[in-house]
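Asker: Predicted structure and sequence below. I'll ask about it afterward.
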Amino acid sequence: MAIDRRLFIKAVLAMGGLSLGGSWAWETRAEDSGRLIVIFLRGGLDGLFAFSPVADSQLASLRPTLARTVIERGIPLGSSGFAAHPACAPLAELFQTGELAFAPCAGSIDTSRSHFLAQDIFELGTGRTRGASGFMSRAASELGGAQDSISFTSAVPLAFRGTVMPEVAQFGTSRFNLPSGRFLEAIRQTHAGEPSGAALEQAIATEAAIAAALAEGAMERGADQGAAATSGFARVARNMAKVLRRNPRFSLAFVDIGGIDTHANQETILERALSSLSEGIVALRSELGSAEWQRTQVLVCSEFGRTVRENGTGGTDHGHGGLMLLAGGAVRGGRMLGGFDGLNDTRLNEGRDLPVSLDWRDVLGGALQASFALDEAALDRVFPGRPGRRLES
């Protein structure tokens, strides 16, 4: 009897993706097709914390607390003048093996500093705050049904709304909501001394830090728009990869995560968040396997960056230009994209933020073109009004 694909996906995801390693696979890959996975970080990531311009003499004075670790123990990123925070060590390794490129000053034309407007502008991909369709739906339409799309989110995101809708696969929240008291202690004792115990303690600490930040007003409620926190992303990424590996026709994929809107206590929160993000991207690489990774591009970005100067509460505020990562076996990595003009006030947007020197529509457009051989006219339909800057191949 025929198997309904949508119901089958929901069934295996309900079991945590554990059955996906079996013999089920209903499609074969179209020849010479690539894959694009978009990881959207809701909340405004401080990219300067993750990948820092340590060669710039002003970094230490602008960020006397937040830059200390990366200045002392950062991992150099080639000759770019940047170093990766130790929490991003797996990403630095991908850079060194030529499987990751980064743009420190990427973003959109939006200057509102509003999470919601900036997120809408990104997901619509038109440079506007309203529209009938998102860029991933339009990209799927341009592929004409030759490829399938999937969104690992709680609902269809704005990026995928339109005439071509994706499968929606939710792995569940990364938040534990564990009981307190004796029951929690019993669970901890059961896992003590095991790898699962260390993971449990890290997740509990991360959730506690996020809860404290919310209580103190250090993070804005609602900026995540329902996206799961980063603490569980490595698990989610492994399950995503299992789905994608067994079903190669899912060539467009989207996932969003949150917990990065750090107005205070940023070092504690972001160290854990970036560690989970890095582990998740490496988990994608491992679980996809060599053949699937070689046809994959993973784009990681946030709606905007943060202020260059740290504030008085150990955090940063909403900014403009931010970090974009492009990883994958199909990426020419080991390089910086879009340039960087330094931290001098005269080089900053409004004297406080990194400027936008690279429009993310051009990066997305380049990834779509490389993955699916879309021509310029098709890219203009996916991203109307895009600057059309070509990246070096």
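Answerer: That came through fine.
Asker: Going by C-alpha atoms from here, please, whenever you check contacts or count neighbours.
Answerer: Will do.
Asker: For Ser112, which residues are in contact?
Answerer: For Ser112, the contact set (C-alpha atoms under 8 Å, 6 or more residues apart in numbering) comprises Ala118.
Asker: if I look at it, how far off is His320?
Answerer: 9 Å (C-alpha to C-alpha, to the nearest Å).
Asker: Confirm for me that Gly43 is in contact with Glu303.
Answerer: Yes - between Gly43 and Glu303 there is a contact under C-alpha atoms under 8 Å: 7.1 Å.
Asker: Mind listing the shared neighbours of those two?
Answerer: Contacts common to Gly43 and Glu303, judged by C-alpha under 8 Å, 6+ apart, are His115.
Asker: and Ala14, how many neighbours does it have?
Answerer: 15 (other C-alpha atoms under 10 Å).
Asker: in stretch 144-161, what's buried?
Answerer: For stretch 144-161, the neighbour count (16 or more other C-alpha atoms under 10 Å) marks 147-154, 156-161 as buried.
Asker: what sits up against stretch 270-284?
Answerer: By C-alpha under 8 Å, 6+ apart, stretch 270-284 touches 50, 87-91, 206, 230-238, 240-241, 259-260, 262.
Asker: Sort out for me which of these are in helices.
Answerer: Here DSSP state H is the test, and these give 50, 89-91, 206, 233-238, 240-241 as lying in helices.
Asker: nearest to Gly366, of these?
Answerer: Leu91 (21.2 Å; C-alpha to C-alpha).
Asker: List the residues that contact the nearest residue to Met165 once chain neighbours are set aside.
Answerer: Spatial nearest neighbour of Met165, chain neighbours left out: Ser137 (6.4 Å); criterion: C-alpha to C-alpha, 6 or more residues apart in numbering. Contact analysis of Ser137 by C-alpha under 8 Å, 6+ apart lists 159-166.
Asker: before we go on, here's another structure to hold up against the first:
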Amino acid sequence: MNFDYLNRRDFLKIGIASSIAGISDLGSAQVQKKSNGVLMAPRMSHPFIVVFLRGGADGLAMLSPLNDENFIAARPPEMRFTIEASSGKVESENATFYWHPEASPLASLFMDRKLIVWNALGITDETRSHFEAQEIMERGVKSLNSLPDDLGWMARQVVDKTRFQAANSIPLFAGNNNSPRSMQGAHRAIAVRDIQGGIALPNGVNGFNALSALCNADGNSIASPWIKDHLSNLDFINQTLGRGNGKALSYDSSGKIPYPNADPGVGLRSVVRLIDANVGLQYAWVDQSGWDTHENQPGRMNGQIKNLSNSLAAFAQDMEGKNQPYTLAVMTEFGRRLRSNHSNGTDHDHGSLGLIMGSHIPGGSVIRAMAWLKYKSARQGRRFGGDN
């Protein structure tokens, strides 16, 4: 089937293609920058942030082609919202898409030319396993059959780079409780979901001092330099957020929209605090889980989309108010089928919706609208294996 894919020149004009390691336009040529068989992100002059929607987000529920006959036939009324209830529309390539009712902040960002809509974005690997697909994307590889190294793609950007060897620099940060695989292998990667009260050290100050003393006493240990560096960075963050007093000060956003007290808002607030603290942050990662909607999708999507939309809007306003340049990409491991299942949900399929937000992007544009629908419609009858 012949799809009208984005050509290489237009793809590169966006200036973000090589920033999104491990994913590609479905069916299009691989145009990401490559090094030794792995996908690389560019050296950027400002922070690059990923918001990852774990579970395989249904992009067609977030931005729906409500007038399309295939979409109407594939999903019953209870799986769709009405045009009247939508937050706005996106028109491109003779196709009209409508924002979910809870996506009003995204619709506003798009209308204000601060957001790019990227349809049919996903990996080319056929896996329908969440874990395998996430691993491929976070490692920045095309396949897990032959891995070039043990690094995640964000770690690969900074490991052994002398410009990140300065003491107390924090090049990698995850606004999560756990470090993502994208940062695997980098010793200067810190993961803390919420730093509003600073970073709680294990067993408090006494535990911190005891571990530091142990590292000093056992200087020949392979792990000692790494642990000392990590402890130093944790203390550096606390001192920075407390302006030398150790206890983090309260944070006031530069925007009017408050950060939701939920993912990904909490993690994004932590990211912007570190960016504002000027700690040398280059790459950040924030998860939002809960997108695996095999059943009861409409009700579950309301909360998911609301938190995502408000979080992104709060972050955009905050960064703009601080006059801080950045690029942020929203992605997920794969999409969901055009046809709904018998549990008011959708099952695993290929590409989903990607969003690009930032200070130096051609916002208000749409990449590949009609090709997405044609692709989903062509695959509608095809079934994949069970979930892993």
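Answerer: Cool, the structure landed. Quick caveat: nothing in here was measured; it's all calculated off a predicted structure.
Asker: Superposed, what's their TM-score?
Answerer: TM-score of the superposed chains, computed with TM-score structural alignment, normalised by the length of the second structure, equals 0.62; 265 aligned residues with a C-alpha RMSD of 2.6 Å.
Asker: re earlier: let's have the contacts of Ser137 of the first structure in JSON lines, adding secondary structure.
Answerer: As requested, the contacts of Ser137 of the first structure are exported to JSON lines (DSSP: H, G, I helix; E, B strand; the rest coil):
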{"residue": "Ala159", "secondary structure": "helix"}
{"residue": "Phe160", "secondary structure": "helix"}
{"residue": "Arg161", "secondary structure": "coil"}
{"residue": "Gly162", "secondary structure": "coil"}
{"residue": "Thr163", "secondary structure": "coil"}
{"residue": "Val164", "secondary structure": "coil"}
{"residue": "Met165", "secondary structure": "coil"}
{"residue": "Pro166", "secondary structure": "coil"}
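Asker: can I get the residues you listed in TSV with distance to Gly315 of the first structure?
Answerer: What follows is those, written out as TSV (distance: C-alpha to C-alpha, whole Å):
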residue	distance to Gly315 of the first structure
Ala159	29
Phe160	32
Arg161	34
Gly162	37
Thr163	41
Val164	40
Met165	38
Pro166	37
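Asker: how big is the offset of the helix ranked longest in the second structure relative to the first structure?
Answerer: In the second structure, assigned by DSSP H, the helix with the most residues is helix 297-321. Average distance, helix 297-321 of the second structure versus aligned residues of the first structure after superposition (mean C-alpha distance after the TM-score superposition for the first structure): 1.1 Å.
Asker: In the first structure, point out the residues matching whichever helix or strand comes after that helix.
Answerer: The helix or strand immediately downstream of helix 297-321 of the second structure is strand 327-332, counting by DSSP states H and E. With TM-score structural alignment applied, strand 327-332 of the second structure matches the range 297-302 in the first structure.
Asker: which residues sit against the matching stretch?
Answerer: 34-45, 322-331, 364, 367, 371.
Asker: Could you do stretch 140-147 of the first structure as well?
Answerer: 30, 148-149, 163-164, 249-252, 372, 374, 378, 382.
Asker: Start and end of it, how far apart?
Answerer: Termini of stretch 140-147 of the first structure sit 7 Å apart (C-alpha to C-alpha).
Asker: swap in stretch 48-58 of the second structure?
Answerer: 24 Å.
Asker: what's the counterpart of Asp120 of the first structure in the second structure?
Answerer: Checking TM-score structural alignment: Asp120 of the first structure goes with Glu135.
Asker: just how off-centre is the host helix or strand of Ile136 of the second structure within its chain?
Answerer: According to DSSP H and E, Ile136 of the second structure maps onto helix 130-139. Taking the mean of its C-alpha atoms, helix 130-139 of the second structure sits 13 Å from the chain's own mean (C-alpha atoms, centre = their mean, to the nearest Å).
Asker: For Ser212 of the second structure, which non-adjacent residue is spatially closest?
Answerer: Lys228 is the one closest to Ser212 of the second structure (C-alpha to C-alpha, 6+ apart), at 6.5 Å.
Asker: hang on, the earlier thing: now the buried residues of stretch 144-161 of the first structure as TSV including distance to Arg73 of the first structure?
Answerer: Compiled in TSV, these are given as follows (distance: C-alpha to C-alpha, whole Å):
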residue	distance to Arg73 of the first structure
Gln147	43
Asp148	43
Ser149	40
Ile150	38
Ser151	37
Phe152	34
Thr153	35
Ser154	38
Val156	40
Pro157	38
Leu158	39
Ala159	37
Phe160	40
Arg161	43
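Asker: Out of these, which two sit at the greatest distance?
Answerer: Counting by C-alpha to C-alpha, the most remote pair of those is Gln147 and Ser154, 22.0 Å apart.
Asker: just the helices in the first structure please.
Answerer: Using DSSP H, helices in the first structure cover 5-14, 47-50, 59-62, 68-73, 89-96, 115-124, 135-142, 182-191, 195-215, 233-246, 266-293, 360-372, 376-382.
Asker: tell me the most buried of those?
Answerer: Most buried of the helices of the first structure, by mean neighbour count (mean count of other C-alpha atoms under 10 Å): helix 47-50, with a mean of 25.
Asker: which residues in the second structure does that one match up with?
Answerer: Under TM-score structural alignment, the match for helix 47-50 of the first structure is residues 59-62.
Asker: quick one: that stretch to chain centroid distance?
Answerer: 16 Å.
Asker: What is the aligned counterpart of Ile348 of the first structure in the second structure?
Answerer: Small correction: residue 348 of the first structure is Leu, not Ile. Per TM-score structural alignment, Leu348 of the first structure is aligned with Ala378.
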